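Undergrad: pasting a predicted model and its sequence here:
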Amino acid sequence: METFAIALRDWRTRRRLSQLELALRAGTTQRHVSFMERGRSVPGRGMVVRVAESLELPLRERNGLLLAAGYAPSYPETTLDDPRLRPILDGMQRLLDGHRPYPAIVVDKYGTLVAHNDRFTVLTEGVDADLLRAPCNVLRLALHPRGMAPRIHNLGDWARHILERLTQEIARTPDDRLSELLAELEGYVPAPSLPEDGHLGFAVPVRLSSSLGELRLLTAITTFATAVDVTVSELKLETFLPADDATAAALGAP
């Protein structure tokens, strides 16, 4: 139980919650939370699940907390080639295709490309073929000097957007593999600078050279909020939207 006690205290501290705040969220008492963190109380499976939910842990980390408490994981982790995920992947592909004439992709937690629509090629013009071979990492593809980086006019702004988002994710849910990826990506980009003049105040568009002319694209990310499978919960649908009329016209918007 010591492992669970340490993990609980670490997650609570990371979420910046007091024992009382966590107790109120989980429907228990501060005394019980204190006892669990000191290893003086053995929580039932239901309590561990409630605490994990109250801490807003991702499903993978909820399973980890259950294991630390001596229980089997509650949330399955299905591989992408499992037939049971076919309806999910088919649905995502329909979303990707429905987003045309604009690019759209599906990635996993680590930025590995899972699926894309046919306008993805607008983003990958001229990139090194090695970067496109499976498993293709779209974060590496975006910032690598042999990837999209030479075609991005506002590389400083766009790189900052990617690196800050990744940094925040690691701070919220530590992951060695993500930390290694962040260190790699930081080596590809120039030192951080102030945002460039003229960027949109509410979002950072990527300004990308292409055979269609300069494209200004905003991104939006969609996740499965009600997922109960680890793999599905970590999938992200990223859609690229025109930031101006010229981009919309260049991409063939009706």
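TA: Ah, there it is. Residues are numbered from 1 along each chain as shown.
Undergrad: going by C-alpha atoms from here, please, whenever you check contacts or count neighbours.
TA: Noted.
Undergrad: ranges for the strands of the stretch 151-254 of the chain?
TA: 206-208, 215-223, 236-242 (DSSP state E, counting those that start in this stretch).
Undergrad: ok, which of the ones you listed comes nearest Ala248?
TA: Checking those against Ala248 by C-alpha to C-alpha gives strand 236-242 as the closest, at 5.3 Å.
Undergrad: can you add distance to Pro76 and give the strands of the stretch 151-254 of the chain back as TSV?
TA: Output for the strands of the stretch 151-254 of the chain, formatted as TSV (distance: least, C-alpha to C-alpha, whole Å):
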stretch	distance to Pro76
strand 206-208	36
strand 215-223	17
strand 236-242	18
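Undergrad: got those as a markdown table, with distance to Ala23 and mean neighbour count columns?
TA: Listed next are the strands of the stretch 151-254 of the chain as a markdown table, based on distance: least, C-alpha to C-alpha, whole Å; neighbours: other C-alpha atoms under 10 Å:
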| stretch | distance to Ala23 | mean neighbour count |
| --- | --- | --- |
| strand 206-208 | 43 | 22 |
| strand 215-223 | 28 | 16 |
| strand 236-242 | 31 | 21 |
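Undergrad: one more to weigh against that first structure:
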Amino acid sequence: MSIVPSGPAAVPSTVAGAGVGPLLRGWREQRRVSQLELALRADSSARHISFIETGRSRPSEEMVLRLSEHLDVPVRERNALLLAAGYAPRYAETPFGDPSMEALREGMERLLQGYEPYPALVVDARYDVLAANRGIAMLLEGVPDRLLVPPLNAMRLTLHPEGLAPRIRNLRAWRDHLLAQMDRQIALRRSEPLRALYEEVAAFPVPDRDVAPDDEPLVPSAHFALPLRIEHEGRVLSFFSSISTFNTPMDVTVAELAIETFLPADPATGKYLHSLHA
């Protein structure tokens, strides 16, 4: 497994100099929550919420954090809201390679190694790969070196026509899943770098339809989730994926980390991976 540095931190999408009221209103409208509903959640009044949004009342630091919590505002943007309200940022943004993150990095390394022979990786908010195990390295065999120059990007590696895309049997279905996932993240984070990545990978060529032999259904009826079906050395491997994040993070970097793991979707895939590991 390897640890690779990510690129520069994403710039908060909240416009510097904008008042906190309009910004909070924007988050409330995006979440489709009425002033009354937000007031009930935050133990306030619709009148007070209205005054905050119109600038007639300056919210306390505690109120900004409480409203951010009930509007599910990302940690990075909570800092921006605090600044707009005239308060200091509450959440640090520690670089992933900082010495203070050593315990976190070591814990992730043990987790990824313990998951072998199954693939697993850690990505940041832009899907740049920060760590990966040997299962991921196995899937990347044959990918051109120029696509493997750090920082590696999981979305670009997967959907690029010279990356994993030619080996993914259900590319259209898997691509639709990944683009929908990115679209949800863009709506949540309002991230311009993520939007740029979305537009880049969405423009990659894609076949008119997924093709598979008659005896190899793309999505077997027994599957309860969309599998990733990918070729490796003449075999078709099938995986389910899951994503884990940290509960109640107190650091922007940690809040934006995600651990993606791939579990064999059929006995043949599991048996093959264990044979390679042995």
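TA: Sure thing, it's come through. Remember, it's a predicted structure, so these values are computed and weren't measured experimentally.
Undergrad: before we move on, back to that, quick one: closest of the strands of the stretch 151-254 of the first structure to Pro43 of the first structure.
TA: Closest to Pro43 of the first structure of the strands of the stretch 151-254 of the first structure, according to C-alpha to C-alpha: strand 215-223, at 31.0 Å.
Undergrad: related to what we said a few turns ago, nearest to Gln19 of the first structure among the strands of the stretch 151-254 of the first structure would be which one?
TA: strand 215-223 (30.0 Å).
Undergrad: follow-up on the earlier one: which among the strands of the stretch 151-254 of the first structure is found nearest to Leu139 of the first structure?
TA: Across the strands of the stretch 151-254 of the first structure, Leu139 of the first structure has its closest neighbour in strand 236-242 (12.0 Å, C-alpha to C-alpha).
Undergrad: now that closest one: which residue numbers in the second structure?
TA: Under TM-score structural alignment, the match for strand 236-242 of the first structure in the second structure covers residues 258-264.
Undergrad: gap between the matching stretch and the chain center?
TA: A distance of 12 Å separates the centroid of the chain from that of stretch 258-264 of the second structure, by C-alpha atoms, centre = their mean, to the nearest Å.
Undergrad: what about it, how far off from the first structure?
TA: When the first structure is overlaid, stretch 258-264 of the second structure sits 0.6 Å from its aligned residues on average, using mean C-alpha distance after the TM-score superposition for the first structure.
Undergrad: Asp90 of the first structure corresponds to which position in the second structure?
TA: By TM-score structural alignment, Asp90 of the first structure lines up with Glu106.
Undergrad: I should have written Val42 of the first structure there, sorry.
TA: Counting by TM-score structural alignment, Val42 of the first structure corresponds to Arg58 in the second structure.
Undergrad: what about its match, distance to Pro22 of the second structure?
TA: Per C-alpha to C-alpha, to the nearest Å, Arg58 of the second structure is found 12 Å from Pro22 of the second structure.
Undergrad: who has more neighbours out of these two?
TA: Using other C-alpha atoms under 10 Å as the criterion, Arg58 of the second structure and Pro22 rank with Arg58 on top: 18 against 14.
Undergrad: which element is the more buried one on?
TA: Following DSSP states H and E, there is no helix or strand that holds Arg58 of the second structure.
Undergrad: quick one, what contacts the closest residue in space to it that isn't next to it in sequence?
TA: Counting by C-alpha to C-alpha, 6 or more residues apart in numbering, Ile52 is the residue found nearest to Arg58 of the second structure once chain neighbours are left out, at 6.0 Å. Listed by C-alpha atoms under 8 Å, 6 or more residues apart in numbering, the contact set of Ile52 of the second structure reads Val20, Gly21, Arg58, Pro59.
Undergrad: repeat that with 10 Å
TA: Listed by C-alpha atoms under 10 Å, 6 or more residues apart in numbering, the contact set of Ile52 of the second structure reads Gly19, Val20, Gly21, Pro22, Leu24, Arg25, Ala46, Arg58, Pro59, Met63, Val64.
Undergrad: nearest to Glu21 of the first structure, out of the strands of the stretch 151-254 of the first structure?
TA: Nearest of the strands of the stretch 151-254 of the first structure (C-alpha to C-alpha): strand 215-223, 27.3 Å.
Undergrad: tell me the residue in the second structure aligned with His99 of the first structure.
TA: By TM-score structural alignment, His99 of the first structure lines up with Tyr115.
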